[in-house]
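Colleague: structure, please.
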Amino acid sequence: MEQESSLFQFIIEEDFKGTRLDLVLSLLIEETSRSHLQKLIEQGKVTVNGAVNNLKKYKVNTGDLVTVSVPEPVLLDVAAEDIPINIVYEDEDVLVINKPKGIVVHPAAGNYNGTLVNAILYHCKSLSSINGVIRPGIVHRIDKDTSGLLMVAKNDVAHRSLAEQLAAHSITRAYRAVVYHNFQEDEGTVDAPIGRDPNNRLRMAVNRMNGKEAVTHFKVLERFGSFTHLEARLETGRTHQIRVHMAYINHPLLGDAVYGPKKHVMGVESQMLHAKLLGFRHPRTGVYMEFDSQLPDEFKRILSKLGGTSYE
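Modeller: A predicted model of the protein is given here:
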């Protein structure tokens, strides 16, 4: 039986002109490694303007129509790996982990090893099975290049409780972000539905026709003229929500090459976004629990460089 695939099409924007095709794809498909994308190109699963030949080192042009056929991940036994993880809290029902930037949460095409799930499987004897073999225990996720707090369910009862709290918007999730430009207001709310970008199926966008409800509350912590340090609180939890909403109001995240400027600034190569605060009702006791995490060293370095003082 042939393996099922997801088909994506998008048109190359001016900002990507002259960039290698495999690099462009790696920026747009976060959970698929660049090496795996190179294999897809070699296998003829990527076309540019209908052509499959001579794409290995191809540099894209503005207006190129790129089609990508990404095989769906196969169900497999994900291996436990002895990878260090920063456990903030653990009991018989839940884990709270402080994820570093650069690690993928769960296996996907081209990334079956070295993920947070591989590490959790080594640490835990049992995890919830609701999300299957690929994502055991994973109730929600944060992007590969976002750091911070993540909750994991160790059994199905805990998973259902935490998932219900997410659906009811009762879980506290507060992020820190550094974004471009200054804000006139001190706080505000972005209420705009998010769905696939109709012009680029590998990205998300504010999509009023086919998007799902998405609400982000923000508060200015420090202003630096060209940049702002924000707290962003999620009311909903759509893919790339903070990144999309901030770009939508013309304040893209520093370092976010997908939704913001492609040029690296101050040595930052990925979005400045940290999941700092996480709160939920314990699935067994019903007691509200809240966890806070320190800003990563890179985040502090950038704030210091900008002249900031709000590191707590």
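
Colleague: from here on, just use CA atoms for contacts and neighbour counts.
Modeller: Noted.

Colleague: once you drop chain neighbours, what's closest to residue 23?
Modeller: residue 34 (6.8 Å; C-alpha to C-alpha, 6 or more residues apart in numbering).

Colleague: one more: residue 224?
Modeller: Computed as C-alpha to C-alpha, 6+ apart, the closest residue to residue 224 that is not its neighbour in sequence is residue 306, at 6.5 Å.

Colleague: and for comparison, fold this next one:
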Amino acid sequence: MINEIEQERLEWTADTEDAGERLDKFVVESIEEDVSRTLIQQWIKDGHVTVNGKTVKSNYKIAVGDSVQLVEPPPEQLLIEAEPIPIEVVYEDADVIVVNKPRGMVVHPAPGHYSGTLVNALMYHCQDLSGINGVMRPGIVHRIDKDTSGLLMAAKNDLAHQHLAGLLKDHDVDRKYIAIVHGNLPHDNGTIDAPIGRDLKDRKLYTVTEKNSKRAVTHFVVLERFASGHTLVELKLETGRTHQIRVHMKFIGYPLVGDPAYGRSKGITMDVEGQALHAAVLGFTHPRTREQLRFEAPLPAEMEHLLERLRMQ
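Modeller: Okay, the predicted model is just below:
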């Protein structure tokens, strides 16, 4: 359903399920960022949202086949400020910085939410980040979800950014995650090769679908099984779709513990909100030296506590 045209430009084609919905509600539900309906209404009024190439009002009723395009207005430079937020730096040089992001931290600012993010922290710590992604996402070449902890790399100049983005595009970045899932996975290892696209019923979510989707591949290895009916799994990303691990594990019937969007409403939970998912390994070729770098981050305390509880059951 969604195709990213270029930076800050999004386009959707309305399906039968969208018919009759107000334009402002359609855009709020479609956009990936956490944006208020009031802000979207202002963007529509200012002409940043068009339907079939024409400006319309917020209460315009969507019709099947409508092409809705959003061109986000350029953010105000002063809204994105450096903030003295502590971050755990795993590695840093003149080109790259690797951090261990804590659970609960958003990676980059979004309209209406300009502070407290990893970008704000990096701007204070580094002061030199690549500008390819603009003022909203300086240095950011990939993301992990707010409630996913673990390793993330950022570029400190455009040369490094282009190199790292190329590695991601070519699937040449080693990314391994540790997760705790509901259910006892019967296979010791396997591969999930299932395309992911927008969920037609809820555009803030993703699902395995053949419609307007992209190929997604996740490899898994079982690390430990528990009598409670849970499994500790290592997952390796071959592709990097939004919510990929969370969607794939739900698809095969073993959703992540604590996942508010794709998990189960009942059962064991962690000490904090959010999915039991940690980006544990990150490996890539350095943009300047071409040295092979590999980093590991231990599980956060809340996941370790949950594992202790599971082992005692």
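
Colleague: still on that earlier bit, what residue of structure 2 matches up with the residue nearest to residue 224 of structure 1?
Modeller: In structure 2, the residue equivalent to residue 306 of structure 1 is residue 310, according to TM-score structural alignment.

Colleague: A helix includes its match, no?
Modeller: Yes - looking at residue 310 of structure 2 with DSSP: H, G, I helix; E, B strand; the rest coil, it is inside a helix.

Colleague: pretty sure it contacts residue 226?
Modeller: Yes - using C-alpha atoms under 8 Å, residue 310 of structure 2 is in contact with residue 226, at 6.4 Å.

Colleague: which stretches of the stretch 101-250 of structure 1 form helices?
Modeller: Taking DSSP state H, counting those that start in this stretch, the helices of the stretch 101-250 of structure 1 run over residues 116-123, 156-167, 241-248.

Colleague: show me the one of those helices that comes nearest residue 285 of structure 1.
Modeller: Nearest to residue 285 of structure 1 among the helices of the stretch 101-250 of structure 1 is helix 156-167 (10.6 Å), distances taken as C-alpha to C-alpha.

Colleague: what stretch of structure 2 does the closest one fall on?
Modeller: Going by TM-score structural alignment: helix 156-167 of structure 1 matches residues 158-169.

Colleague: what about that stretch, how far off from structure 1?
Modeller: For stretch 158-169 of structure 2, the mean distance to aligned residues of structure 1 following superposition is 0.6 Å (mean C-alpha distance after the TM-score superposition for structure 1).

Colleague: what does that stretch contact?
Modeller: 95-96, 130-132, 139, 141, 154-155, 173, 240, 284, 287-288 (C-alpha atoms under 8 Å, 6 or more residues apart in numbering).

Colleague: surely residue 298 of structure 1 is in a strand?
Modeller: No - counting by three-state DSSP, residue 298 of structure 1 is not part of a strand but helix.

Colleague: distance of it from residue 83 of structure 1?
Modeller: Remark: distance between residue 298 of structure 1 and residue 83 of structure 1 (C-alpha to C-alpha, to the nearest Å) = 21 Å.

Colleague: go on, residue 157 of structure 1?
Modeller: Residue 157 of structure 1 is 27 Å from residue 83 of structure 1, where distance means C-alpha to C-alpha.

Colleague: right, and the residue nearest to residue 224 of structure 1 touches residue 226 too?
Modeller: No - if you go by C-alpha under 8 Å, residue 306 of structure 1 and residue 226 don't touch, sitting 9.4 Å apart.

Colleague: the two: which is more packed in?
Modeller: residue 306 (18 against 11; other C-alpha atoms under 10 Å).

Colleague: mind listing the strands for the stretch 101-250 of structure 2?
Modeller: 149-155, 174-182, 189-193, 196-199, 202-208, 213-214, 217-226, 230-237 (DSSP state E, counting those that start in this stretch).

Colleague: among these, which is nearest residue 5 of structure 2?
Modeller: strand 213-214 (14.7 Å).

Colleague: the closest one: how far from the chain's middle?
Modeller: Distance, stretch centre to chain centre, for strand 213-214 of structure 2: 15 Å (C-alpha atoms, centre = their mean, to the nearest Å).

Colleague: same check, this time on stretch 293-311 of structure 2
Modeller: Relative to its parent chain, stretch 293-311 of structure 2 has a centroid offset of 20 Å by C-alpha atoms, centre = their mean.

Colleague: quick one: buried residues of the match of helix 156-167 of structure 1?
Modeller: Buried residues in stretch 158-169 of structure 2, counted by 16 or more other C-alpha atoms under 10 Å: 158, 160-161, 163-165, 167-168.

Colleague: if we can go back for a sec, tabulate the strands of the stretch 101-250 of structure 2 (TSV), appending mean neighbour count and distance to residue 45 of structure 2.
Modeller: Shown next, in TSV, are the strands of the stretch 101-250 of structure 2 (neighbours: other C-alpha atoms under 10 Å; distance: least, C-alpha to C-alpha, whole Å):
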stretch	mean neighbour count	distance to residue 45 of structure 2
strand 149-155	25	35
strand 174-182	23	42
strand 189-193	14	42
strand 196-199	21	26
strand 202-208	19	23
strand 213-214	18	31
strand 217-226	18	41
strand 230-237	22	41
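
Colleague: and residue 298 of structure 2, which of the ones you listed is closest to it?
Modeller: strand 149-155 (8.3 Å).

Colleague: sorry, back to before: would you turn the helices of the stretch 101-250 of structure 1 into a markdown table with distance to residue 7 of structure 1?
Modeller: Formatted as a markdown table, those follow (distance: least, C-alpha to C-alpha, whole Å):
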| stretch | distance to residue 7 of structure 1 |
| --- | --- |
| helix 116-123 | 26 |
| helix 156-167 | 29 |
| helix 241-248 | 22 |
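
Colleague: for those, which one sits closest to residue 291 of structure 1?
Modeller: Taking C-alpha to C-alpha, helix 156-167 is the member of the helices of the stretch 101-250 of structure 1 nearest to residue 291 of structure 1, at 15.1 Å.

Colleague: for residue 226 of structure 1, which non-adjacent residue is spatially closest?
Modeller: Counting by C-alpha to C-alpha, 6+ apart, residue 226 of structure 1 lies nearest to residue 181, which is 4.5 Å off, once chain neighbours are set aside.

Colleague: ok, that neighbour - contacts?
Modeller: 225-228, 251.

Colleague: how many other residues sit next to residue 100 of structure 1?
Modeller: By the criterion of other C-alpha under 10 Å, residue 100 of structure 1 has 18 neighbours.

Colleague: so residue 257 of structure 1 sits in a strand?
Modeller: No - counting by three-state DSSP, residue 257 of structure 1 is not part of a strand but coil.
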